[in-house]
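*Asks:* here you go, sequence then predicted model.
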Amino acid sequence: MKKIAHRGISAQAPENTRAAFKKMVALNVEWLETDIDMTSDGELILIHDDKVDRVSNGSGSVNDMTLIELQKLDFGRWFSEAYANERIVTLKWLIDFINHYQFNVNFELKTALKSDTQHAYLTSVCQALRQVSSKVEIIVSSFDMTLLQKFHVLMPSIQLGVLIEAQLPDNIVEIAKNIGATYVHPDVTFLTKEQTHKLIDNHLQVNVWTVNDMIVAEKLEKWRVEAIFTDFPEVKAI
């Protein structure tokens, strides 16, 4: 079972920062997960939340701020003084990083942009992902099925992951197949053994989020889960 570093090594360093990604280099971790959003001036950056408030010393909506404005904020001190002055990471920086170290990536499409402005976002994401080395494996996932479907039309060669919060819908297999997904990413809190086997039997691989409990991880491995998203991918027992 694969272990995917959730927003980098986010148990040891502030999520989605250079520090969190660089910690992977010395560890036996082959996969990372991160979130792509866009600034008001069209730059792609890595951040989970719609607003910067939780993970920086600033406030406001990511989509309403320019890259320069975001780069002035401290994205590390909230986690620890040791990471003071960590700056927001651009997708370009991460692509250079993963190409160099050949890390595989699950990119989550995560934006509060309205549907009429999503095309520019998706076009930019596709242009960026074309710069990823052929030696790097990519999955693109989202909770937004419409956004994921639009991405699939633009870049059909990339594997898709359907992210589901809370209970899996009864028609999850149909949802995944209709948009051409090869993965389903369920919430660990609600996933059952029967649901896992149903997905696998329908040729859908299962990557579960977010798993930080060793006993739960061992159970999922027995269920034949493909991968887990975890804040502790370096822990050998998980």
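*Replies:* Now that the structure is in, tell me what you want to look at. Not measured: the values here are computed from a predicted model. Numbers count the residues shown, from 1 in each chain.

*Asks:* CA atoms for contacts and neighbours, from now on please.
*Replies:* Will do.

*Asks:* what's in contact with the longest strand anywhere in the chain?
*Replies:* Using DSSP state E, we find that the single longest strand of the chain is strand 31-38. For strand 31-38, the external contacting residues (C-alpha atoms under 8 Å, 6 or more residues apart in numbering) are 2-8, 16, 21, 44-48, 62-63, 91, 103-111, 121, 229.

*Asks:* what does stretch 70-80 give?
*Replies:* With contact meaning C-alpha under 8 Å, 6+ apart, stretch 70-80 is reached by 13-14, 17, 54-58, 83-88.

*Asks:* let's bring in a second one:
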Amino acid sequence: MLKLSKVIGHRGAATLAPENTLASIRAAAAAGAKWVEIDVYPIAQGGLIIFHDDRLERCTNGFGSTMEASLETILSLDAGHWFGHEHQGEKIPTFEQAIDCLQELGLGLNLEIKYDGRNVEAVVPAILATLAERWQDPDKLLLSSFNYPALQLCRRLSPTVHLGYLVEEVPHDWLLKLAAINACCLGCHYQPLTEHQARAVKAAGYLLVCYTANEAHLVREHWRWGMDSVVTDDPRQFVHLEHKH
């Protein structure tokens, strides 16, 4: 059974350290988060890194397409200077480095497959192979994506992995899509979600995860509707909920 916590740090803890870095993962743990969400991104020659954007400019001192960059180029970039002087020199982690860091800290992983393309066969098997080799507790791992074909392939290749389907707004066919891949979770943006939708997801037996709320009052009603977890840039705003029964 998936051991999902109520609070999931977004891209580590994006308010507290440069997003999707080892520093951000450690900041989430230090803030009391038991799970984090990070993005796995495919790059040239089959490399897998922890990064969000299609381009390098926003979060590094590099430029150009993330997917076309070599691993050598990626590892040479500074991914922390933009956040603050104290993070200058922080690197983009490889997928393997992030997994090792998470497990050293005892954190659960909500891994978003950040891939918009159609050639999921070129991306998904490598992600699953790395997880099979390195990830230890399958009940502290949730694979999620907006890319539904990627989730379909995840299910075909890994019958037991926990899957979450990500959407901005809950679509009319959400139940069919969750059932077709035997998902356990629906992830959606907290703002457009309605009470009716939330209660329907819960009544159907699925976990409901809402992103990205950074103040507790924004999702106060969502807990009442049945929300299981909140994804947040600032876990400090919510960690007190982990101690409530």
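*Replies:* Here it is on my side, so go on. The structure presented is a predicted model; accordingly, all values stated were derived computationally and were not measured.

*Asks:* care to give me the TM-score?
*Replies:* Once superposed, the chains reach a TM-score of 0.93 (TM-score structural alignment, normalised by the length of structure 1), with 235 aligned residues with a C-alpha RMSD of 1.6 Å.

*Asks:* which part of structure 2 lines up with the longest strand of structure 1?
*Replies:* Using TM-score structural alignment, strand 31-38 of structure 1 corresponds to residues 35-42 of structure 2.

*Asks:* can you give me how far the matching stretch is from the chain middle?
*Replies:* Put simply, stretch 35-42 of structure 2 sits 4 Å off its chain's centre (C-alpha atoms, centre = their mean, to the nearest Å).

*Asks:* got it, and stretch 152-169 of structure 2?
*Replies:* Stretch 152-169 of structure 2 sits 13 Å away from the centroid of its parent chain (C-alpha atoms, centre = their mean).

*Asks:* got it, and stretch 41-52 of structure 2?
*Replies:* Remark: stretch 41-52 of structure 2 is offset 15 Å from the chain centroid, using C-alpha atoms, centre = their mean.

*Asks:* end to end, how far does that stretch reach?
*Replies:* 7 Å (C-alpha to C-alpha, to the nearest Å).

*Asks:* what about the most centrally placed residue in structure 2, distance to Asn110 of structure 2?
*Replies:* In structure 2, the residue lying closest to the centroid (C-alpha atoms, centre = their mean) is Glu37, at 3.1 Å. Glu37 of structure 2 sits at a distance of 4 Å from Asn110 of structure 2 (criterion: C-alpha to C-alpha).

*Asks:* can you list residues touching both of these two?
*Replies:* The contact sets of Glu37 of structure 2 and Asn110 overlap at Ile8 (C-alpha under 8 Å, 6+ apart).

*Asks:* picking that back up, what is the nearest of the contacts of stretch 70-80 of structure 1 to Ile95 of structure 1?
*Replies:* Nearest to Ile95 of structure 1 out of the contacts of stretch 70-80 of structure 1 is Thr17 (C-alpha to C-alpha; 13.5 Å).

*Asks:* show me the contacts for the closest one.
*Replies:* When contacts are counted by C-alpha under 8 Å, 6+ apart, Thr17 of structure 1 touches 8, 75-76, 86-89.

*Asks:* dump the residue contacts of the residue in structure 1 that Cys59 of structure 2 lines up against.
*Replies:* Residue pairing (TM-score structural alignment): Cys59 of structure 2 is matched to Val55 of structure 1. Contacts of Val55 of structure 1 were listed using C-alpha under 8 Å, 6+ apart, and they are 14, 75-76, 78-79.

*Asks:* if we can go back for a sec, max pairwise distance over the contacts of stretch 70-80 of structure 1: which two?
*Replies:* Greatest spatial distance among the contacts of stretch 70-80 of structure 1 (C-alpha to C-alpha): Ala13 and Gly58, at 18.8 Å.

*Asks:* more neighbours: which of the two?
*Replies:* It is Ala13, of Ala13 of structure 1 and Gly58, that has more neighbours when counted by other C-alpha atoms under 10 Å, with 22 against 16.

*Asks:* give the aligned equivalent of that one in structure 2.
*Replies:* In structure 2, the residue paired with Ala13 of structure 1 is Ala17, using TM-score structural alignment.
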